[in-house]
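Student: Fold the following and give me the result.
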Amino acid sequence: MTLVILAAGMGTRYGGLKQLDAISNENEGIIDFSIYDAIKYGFKKVVFVVRKDFLKTIKSLYLPKLQDKIKVEFVCQEVTNIPKEFNNNNRVKPWGTAHALLTAKDVVNENFCVINADDFYGSHAFLKMGEFLSKTDSSSSEYTMVGFKIQNTLSENGTVSRGECYLDSGNYLKRVVECTNISLVNNRIVYSENNQEKEIQKNSLVSMNFWGFTPTIFQEMETLFHQFLKENYRTEKEEFYLPSVVNYLLENQIATVKVLETSSNWLGVTYKKDKAAVISKITELKKDGVYPESLWS
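Tutor: Presented below is the predicted three-dimensional model:
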């Protein structure tokens, strides 16, 4: 099994490359904890999807740490990494999470999990993901996702965007609906849609981009990305999102997505002020013995 880490985002709201920020006194980032958990539950390879301008930095950070622990690959997500017929544009912003994953297709030939670099998913979430992927045939179109309760994914320092998940009675995903400007107001979780305030139930599951796929998804993604570019290659901000790909596959009955429940608590750094709370929680987890004092020593 392979862990694919999407680390090419621009960090607009955060104001920097939060993917590389240390959150422990051992100079460990959120990425370190994800890789540690993945190794613990049977993943044998990690693929970093990064921007070319910090490839050298991330290599220097992670190759020494991970030597002899897990196989490591790096791929670069560049705005020019698209078919030549669509390359006559002034695009600066990355093409989105689905395009980021697509750049890894040549180095991923086995079942894999894809995550955001700046989200902490927790040990139990990786346990559940590893169990599912290890039992799934690599030619299958049954995929998976670990969902988190929305009340555990908010920031005290600003609004967030989340993909609300709608499930059937068998815990299979029906669709993901992107909600923006989500916040906790007077003990209610609200978001804005068409300039109207709407409420989300606190125990609603949301996607934090913790997906499990087989290699069969890449062919579907290539077809969909080509269609996306036909319609959007001259735009500056439209993005090819992973949840949009999943929604298309579900609507057209091309794939299924089993939603896994986890007891793990999600942690994340959307804004710089979120960092202190994450550091505090990581310190607590180490004190409780969930993680060793130093992950890589």
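
Student: from here on, contacts and neighbour counts on C-alpha atoms
Tutor: Fine.

Student: now the helices for the stretch 1-150 of the chain?
Tutor: In the stretch 1-150 of the chain, the helices defined using DSSP state H, counting those that start in this stretch lie at 30-40, 55-66, 97-102, 123-134.

Student: Report how many residues lie close to Asp168.
Tutor: Neighbours of Asp168 under the rule other CA atoms under 10 Å: 11.

Student: if I pick the closest residue to it other than its chain neighbours, what's in contact with it?
Tutor: Counting by CA to CA, 6 or more residues apart in numbering, Asp168 lies nearest to Lys174, which is 6.4 Å off, once chain neighbours are set aside. Contact analysis of Lys174 by CA atoms under 8 Å, 6 or more residues apart in numbering lists Cys165, Tyr166, Leu167, Asp168, Asn247, Leu250, Glu251.

Student: before we go on, could you also do this sequence so I can check it against the first one:
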Amino acid sequence: MVKPTLLVLAAGMGSRYGSLKQMDGVGPNREAIIDYSVYDAIRAGFGKVVFVIRHSFAKEFQEVFSAERFGGRIAVEYVFQELDYLPEGLTVPEGRVKPWGTNHAVMMAAKAIHEPFAVINADDFYGAEAYRTIGDYLAQLDGSRNRYCMVAYDLNRTLSENGTVSRGICSVDGEGNLTAMVERTQIERVADGRILFHDGGADEPLAEDTPVSMNLFGFTPDYFDYSAAYFKEWFAANRENLKAEFYIPTMVNKLIGEGAASLRVLRSTAQWHGVTYKEDKPALMASIERMIAEGKYPRNLWK
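Tutor: Now for the predicted structure:
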């Protein structure tokens, strides 16, 4: 059975958070969220972790997150996402400073990954259950094509008490496959207890258990070929929009809509944790302490 790879999207600096949050200590020994992600991936049978980073902080990042840090229990590689890392024939439009988005980041790993792989955000704490769920599914896909997956969370387990959030709202058919994913912004729990999103100025309610994407996807290597081909088309259509980003849901929706691939939605009832805002950090740290007390993690991950 193949060991899947974990692809960690760590190139973003997190403008709202105000620091290199991928390396910010949240555990009792200053472990970062990345440490818990890699620890959970190792326990779930992943064989390699690939970090997508930027050259601007590569030295600092690689000094911290090395194979030695993880005790040699998982292979480690690094790839780079930069504004000018584009397919041949494409050039950066004048005035463009914003990176090209999460699916462009995924594309950077095409030469490093040749097996089924999971994609995560560096600053999201997904929980051990999520890695076991997606790891078991990916381990069965060796040699498969066009069969993807994602772990979806209940919306009410992904909110922040410190501001609104954006989430990919998932529609799922009777067989558990994704039919569409729509990004909703400015989602929050309001005073009367309801969960609303404020897209377009309208207040629309959402159910507590609405399945949402937290960018925990699973793909087979053919996804790289689809992405490289479609990026050129997307680039031509969005060249004049200097803030447009090539997101993973953009690519997924295209493949699902055209029937080129299927994506199984694996549900998780776990509590998601993240640091969308600096004020989220104390709550995350308290949750980690509770999980340590419950025996879910050792107090020192890598001792």
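
Student: circling back: out of the helices of the stretch 1-150 of structure 1, nearest to Asp274 of structure 1?
Tutor: helix 30-40 (12.8 Å; CA to CA).

Student: just the helices of the stretch 1-150 of structure 1: most buried one?
Tutor: helix 97-102 (a mean of 23; mean count of other CA atoms under 10 Å).

Student: Could you tell me where that one falls in structure 2?
Tutor: Aligned using TM-score structural alignment, helix 97-102 of structure 1 spans residues 102-107 in structure 2.

Student: Likewise for stretch 112-126 of structure 1?
Tutor: Mapped onto structure 2 using TM-score structural alignment, stretch 112-126 of structure 1 covers residues 117-131.

Student: Look at the matching stretch and report the distance between its end residues.
Tutor: Separation of the first and last residues of stretch 117-131 of structure 2 by CA to CA, to the nearest Å is 11 Å.

Student: tell me which residues of it are tucked away?
Tutor: Neighbour-count burial for stretch 117-131 of structure 2, counted by 16 or more other CA atoms under 10 Å, picks out 117-128, 130-131.

Student: Show residues contacting stretch 277-284 of structure 2.
Tutor: Counting by CA under 8 Å, 6+ apart, Arg16, Tyr17, Gly18, Val26, Ser160, Glu161, Asn162, Gly163, His273, Gly274, Val275 sit against stretch 277-284 of structure 2.

Student: let's go with 7 Å and repeat that
Tutor: With contact meaning CA atoms under 7 Å, 6 or more residues apart in numbering, stretch 277-284 of structure 2 is reached by Arg16, Tyr17, Asn162, His273, Val275.

Student: same deal with stretch 11-29 of structure 1?
Tutor: Stretch 11-29 of structure 1 is contacted by residues Ala7, Ile30, Ala117, Asp118, Thr270, Tyr271, Lys272, Ile279, Ser294 when judged by CA under 7 Å, 6+ apart.

Student: cool, and stretch 281-295 of structure 1?
Tutor: With contacts defined as CA under 7 Å, 6+ apart, stretch 281-295 of structure 1 is touched by Glu26.

Student: For the longest helix along structure 1, grab the matching residue range in structure 2.
Tutor: In structure 1, assigned by DSSP state H, the helix with the most residues is helix 217-232. Mapping helix 217-232 of structure 1 onto structure 2 (TM-score structural alignment) gives residues 223-238.

Student: in that stretch, what counts as buried?
Tutor: So stretch 223-238 of structure 2, judged by 16+ other CA under 10 Å, has buried residues Tyr223, Phe224, Tyr226, Ser227, Ala228, Phe231, Lys232, Trp234, Phe235.

Student: Tell me the mean distance between it and structure 1 once they are aligned.
Tutor: Stretch 223-238 of structure 2, aligned to structure 1 and superposed, deviates on average by 0.9 Å (mean CA distance after the TM-score superposition for structure 1).

Student: centre of the chain versus that stretch, how much separation?
Tutor: 19 Å (CA atoms, centre = their mean, to the nearest Å).

Student: Give the aligned equivalent of Leu20 of structure 1 in structure 2.
Tutor: Structural alignment (TM-score structural alignment) places Leu20 of structure 1 against Met23 in structure 2.

Student: if I look at its match, how far off is Lys48 of structure 2?
Tutor: Distance of Met23 of structure 2 to Lys48 of structure 2, given as CA to CA: 19 Å.

Student: By neighbour count, which bits of stretch 294-303 of structure 2 are buried? Give me those.
Tutor: For stretch 294-303 of structure 2, by 16+ other CA under 10 Å, it's Tyr297, Arg299.

Student: about what we covered before: for the buried residues of stretch 223-238 of structure 2, which one is nearest Ala202 of structure 2?
Tutor: Ranked by distance to Ala202 of structure 2 (CA to CA), the buried residues of stretch 223-238 of structure 2 are led by Trp234 at 28.9 Å.

Student: which residues touch the spatially closest residue to the closest one that is not a sequence neighbour?
Tutor: Once flanking residues are discounted, Trp234 of structure 2 sits nearest to Phe246: 7.6 Å by CA to CA, 6+ apart. With contact taken as CA under 7 Å, 6+ apart, Phe246 of structure 2 is in contact with Trp100, Gly101, Thr102, Asn103, His104.

Student: The same query, at a cut-off of 10 Å, please.
Tutor: Listed by CA atoms under 10 Å, 6 or more residues apart in numbering, the contact partners of Phe246 of structure 2 are 99-105, 227, 230-231, 234-235, 238.

Student: Kindly report the same for Val4 of structure 1.
Tutor: The contact partners of Val4 of structure 1, taken as CA under 10 Å, 6+ apart, are 35, 45-49, 73-74, 100-101, 104, 108, 112-117, 211-212.

Student: how about 7 Å then?
Tutor: With contact taken as CA under 7 Å, 6+ apart, Val4 of structure 1 is in contact with Val46, Val47, Phe48, Phe112, Cys113, Val114, Ile115.
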